[in-house]
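Asker: Generate a structure from the sequence data that follows.
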Amino acid sequence: MRSLRPLVEHVEAVLARVAPLAAVRVPLETAAVEAPGLVLAADVVAAAPVPAFDHAAVDGYALRSADLPPRESVSLRVVGGVAAGQTASRALSAGEAARVMTGAPLPPGADVVVPVEHTSTGRFVPGRDGAENAVTLARPRKDNIRRRGEDVAAGLVLATAGDDVTPALVAAAAAAGVRDLAVHRRPRVAVISTGSELRPAGAAPGPAGVVDSNSLMLAAIVRRAGGVPVRRGGVPDDAASLRAALDDVVGEVDLIVTTGGVSAGAWDVVRQVLTEGGTATDADLTGVAMRPGRPQALAAWRDVPWVALPGTPTAAFVAAHLFVLPAVDRLRGARRPGLPRTRLRAVAGPWGSGKQRSEPEPHGPATPRTPRTPRTHVVPVRVARDGVAPAVGAVGGHSLVALLGADGLALAPAGGVRPGDELEVVLLGGAR
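Answerer: Sure thing, here's the model as predicted:
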């Protein structure tokens, strides 16, 4: 029996075949619209201070602190007002105050703002400039002024290469005078499913057909991961048809992902194309110590990295999140490829199986037995405050319904799980 590759080693093997894509500069307005999935290729540096000028932090009256007595209240003459987007017509003199709205520049000479609700005026009337000639007020607890550059100083590094472009970054960059961002190009990923039994979604499958759910699922995963799916749908179990489909996407994509055809069947077309050599290079057909999803393959097709997954929908789902998603992350320049993981305790059980099933090897005849790598059972789970439990229908490994109710993938040991056991959990809610 050929030794199986540990799951973590297969992730490393996938990541070794891809590298961050070239950087492009995009206007900030474009980055804001396309932000989910974009990753910075260079640091973002503030071009201007934020705020750009001293301004009022509240609606109130701007005045000179020298005109405020230490305890009692005082009446000052009101000499006009300043709204946001305006500038004061003149500087304040001794004994004067000016109405000032939140965000408005301070009149020259002012160094404190008293909130309107703490004055004799009480409140301003929306849509009408005040008519009061004087106001009575007392010393506030603070000056209620936002100073130039107190939030962001010019030259401050707002984000570094490898960070995601987020709404918060877009806002900070815009406020700080940044016009464009250097980001990694979004990866384009070909999605191809193999199998002569496949029928398009919506079509009647017939007595022996199967709806092609894999290519739709993978396209959605790629898009959510920040890539651009290039879906080619189902390809029959024919080597010439598969080669033509692969050739058709070369030059258009940065990564190829296929499902099906990598096991030990007589019509496993992906294995056939990979083992024939020729255009497919650097082929690595292996069994990964996991269930579901043991048969896996890696290669390059005309220098485009190729990740080949098994065809069972649940296995394809699991493998896409564990292997394809990190590859997409690496291509788009993410600092930490892959979904976030945590350790949680099982709150239900026992579940899983301690049996190591005797299955035929997916890639050729059996070889002399070697020590077996413990199989990781990847179980769809529900994550709760007190731990994790299998999603409904998850135990058994082939339920699509279980995936609907799952927000995590527990990496369970082959010996089974009992309540209280600590498990590593891949958090599906972290998918972008």
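Asker: Every contact and neighbour count from this point should use C-alpha atoms.
Answerer: OK.
Asker: all strands for the stretch 301-432 of the chain, in order.
Answerer: Applying DSSP state E, counting those that start in this stretch to the stretch 301-432 of the chain gives strands spanning 304-309, 341-345, 376-384, 387-390, 408-412, 422-427.
Asker: Redo those as a markdown table? Include distance to residue 396 and mean neighbour count.
Answerer: Formatted as a markdown table, these follow (distance: least, C-alpha to C-alpha, whole Å; neighbours: other C-alpha atoms under 10 Å):
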| stretch | distance to residue 396 | mean neighbour count |
| --- | --- | --- |
| strand 304-309 | 19 | 26 |
| strand 341-345 | 20 | 16 |
| strand 376-384 | 9 | 24 |
| strand 387-390 | 11 | 23 |
| strand 408-412 | 13 | 25 |
| strand 422-427 | 18 | 20 |
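Asker: I'd like the structure of this one too, to check against the first:
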Amino acid sequence: MPLFGRKKSEDPSALRWSREPLPPTPEPGPDGLRSMEDHRDYLLSCLTELPPFSQHLLDALDLSICEDVYSAIDMPRFDNSAMDGYAVRAVDVAAASAEHPVSLPVVGEVAAGQDALDRLSPGTAIKIMTGAPLPPAADAIVPYENTDRGASDVRVFAPSVVSQHVRYVGEDIRAGSQLFAAGAQLGPRDVGLLAAIGRDTVLVRPRPRVAVVSTGSELVEPGQELGHAHQIYDSNSTMLAAAAKAAGAQVYRVGLVSDDPESVLQVISDQLVRADLILSTGGVSQGDYDVVKAVLPQLGETDFTAVAMQPGKPQGFGLIGDDRVPMIMLPGNPVSAFVSFEAFVRPAIRKLMGVTPYTRPVVRCRATHDFGSAPGKRQLARGIVSLDADGGRLVELAGGHGSHLLGDLARANAIIVLGEDVTQVATGDDVDVWLLDEVS
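Answerer: This is a model prediction of the structure:
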């Protein structure tokens, strides 16, 4: 899909797209529900990694590199001192001790960034700073701590052996050696290494531009006054925008749209000019006012389904507009929306970025108490993971199973993943967990 050049449609009803159908959808199970894994894999199969382009190093942080990188230089580029002290010949200080110090005349000084002095004569020393080039014939450094720091003559109280405190050319990296392979994700230390070899840009896949929309006439923007008693503040769009940003996306929080079909059509079509992925919440279930499900087929090919998971059963997906921009449509209850984000949207963002693995790793934790699970559905329960005295992972439920319990979700640092055949977990049982935060 192109990154630039999309044209905004002034009239969403006039929008035309190529009527290429979606790929065949997965077969549902005997209960008519699609498995969570099948739905996730189907979404990912409909997505294409974003095309790469060159970015400055700081902008490339956490992105997927799209080239093999080789060093054009040795590191270090020259033999240099690892300490502030004196460059010497090791043989000249071999007998030095606190009781019988060796005295050497200081014949010069060299700092980092300066050229090395002339060849070191036997029985002399040159004052040297960390990173300064090693003078010819010097083969060891005596650190300041082992001297009296003399200016014209220096007394040495301990020997330094050959190569002590010397950094040799190429001992870290040799010119021509491969540092990165295409597909690696760049962290802060990687960015530092690229800068150290002289690179200021690198070819990477960009951050996906994700537009986040909340639907519902009952919603009010945080910071505004609630009107009648049945209005609520919108938390979903802010929460999902934050989750998308944490996953690496460039996020546009569009805000709220009422349950008016024309408004929904206009807001969604407006996002096509800038989005690589559109994320909506609400309006995908079986209600009379589930407007997203009702109107999105006018903008593109869509797939609405029921997934064998709790929470998050109603799910929607589409390829919208001329550019077939992917749109993932999540349920409106806050916990359902967040769990669905972890199950489907986060993997989608990572695929667009070309970052693997797409899914969170599964870790095993020991349950601290008994709890039950509904049969026939993948249960995704909020959990709190901690460490026992031996460093083993423990997990407990964070409150109840209700998909409206946002307070419990905020307390959780993990999602407990229970299989469709699991109905009961006993104290001490090991369970699968997605860690959302670092555990301490």
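Asker: Can you give me the TM-score here?
Answerer: TM-score of the superposed chains, computed with TM-score structural alignment, normalised by the length of the first structure, equals 0.86; 397 aligned residues with a C-alpha RMSD of 2.1 Å.
Asker: So for residue 103 of the first structure, which of the strands of the stretch 301-432 of the first structure sits nearest?
Answerer: Between residue 103 of the first structure and the strands of the stretch 301-432 of the first structure, the shortest separation by C-alpha to C-alpha is 41.8 Å, and it involves strand 422-427.
Asker: quick one, strands of the stretch 101-250 of the second structure?
Answerer: Using DSSP E, counting those that start in this stretch, strands in the stretch 101-250 of the second structure cover 102-110, 125-128, 140-143, 153-156, 166-167, 178-180, 201-204, 209-215, 219-220, 232-233, 250-257.
Asker: Export the strands of the stretch 301-432 of the first structure as a markdown table, with columns for distance to residue 4 of the first structure.
Answerer: Below are the strands of the stretch 301-432 of the first structure laid out as a markdown table (distance: least, C-alpha to C-alpha, whole Å):
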| stretch | distance to residue 4 of the first structure |
| --- | --- |
| strand 304-309 | 16 |
| strand 341-345 | 23 |
| strand 376-384 | 11 |
| strand 387-390 | 25 |
| strand 408-412 | 16 |
| strand 422-427 | 20 |
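Asker: For residue 287 of the first structure, find the nearest of those strands.
Answerer: Closest among the strands of the stretch 301-432 of the first structure, once you apply C-alpha to C-alpha, is strand 304-309, at 10.9 Å.
Asker: got the angle between that closest one and strand 188-194?
Answerer: 40 degrees (axes from the mean of the first three to the mean of the last three C-alpha atoms, to 10 degrees).
Asker: would you list every one of the helices in the second structure?
Answerer: Along the second structure, the segments classed as helices by DSSP state H run 36-45, 188-196, 236-246, 261-271, 291-295, 334-340, 346-353, 406-411.
Asker: Pipe the ones you listed into TSV and attach distance to residue 376 of the second structure and mean neighbour count per row.
Answerer: TSV is the format used below for the helices of the second structure (distance: least, C-alpha to C-alpha, whole Å; neighbours: other C-alpha under 10 Å):
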stretch	distance to residue 376 of the second structure	mean neighbour count
helix 36-45	12	18
helix 188-196	44	15
helix 236-246	27	20
helix 261-271	34	18
helix 291-295	25	19
helix 334-340	18	25
helix 346-353	24	24
helix 406-411	23	15
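Asker: Tell me which of these sits nearest to residue 74 of the second structure.
Answerer: For the helices of the second structure, proximity to residue 74 of the second structure was assessed by C-alpha to C-alpha; helix 188-196 is nearest, at 10.3 Å.
Asker: once aligned to the first structure, how far is that closest one on average?
Answerer: The superposed helix 188-196 of the second structure is, by mean C-alpha distance after the TM-score superposition for the first structure, a mean 1.0 Å from where its aligned residues fall in the first structure.
Asker: so that helix matches what in the first structure?
Answerer: The alignment of helix 188-196 of the second structure onto the first structure (TM-score structural alignment) spans residues 167-175.
Asker: on that earlier part again, any chance of TSV for the strands of the stretch 101-250 of the second structure, columns distance to residue 56 of the second structure?
Answerer: Listed next are those as TSV, based on distance: least, C-alpha to C-alpha, whole Å:
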stretch	distance to residue 56 of the second structure
strand 102-110	34
strand 125-128	35
strand 140-143	38
strand 153-156	47
strand 166-167	30
strand 178-180	16
strand 201-204	4
strand 209-215	18
strand 219-220	39
strand 232-233	39
strand 250-257	16
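Asker: Mean neighbour count added to the ones you listed, as JSON lines?
Answerer: Shown next, in JSON lines, are the strands of the stretch 101-250 of the second structure (neighbours: other C-alpha atoms under 10 Å):
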{"stretch": "strand 102-110", "mean neighbour count": "18"}
{"stretch": "strand 125-128", "mean neighbour count": "27"}
{"stretch": "strand 140-143", "mean neighbour count": "26"}
{"stretch": "strand 153-156", "mean neighbour count": "22"}
{"stretch": "strand 166-167", "mean neighbour count": "22"}
{"stretch": "strand 178-180", "mean neighbour count": "15"}
{"stretch": "strand 201-204", "mean neighbour count": "22"}
{"stretch": "strand 209-215", "mean neighbour count": "25"}
{"stretch": "strand 219-220", "mean neighbour count": "19"}
{"stretch": "strand 232-233", "mean neighbour count": "16"}
{"stretch": "strand 250-257", "mean neighbour count": "19"}
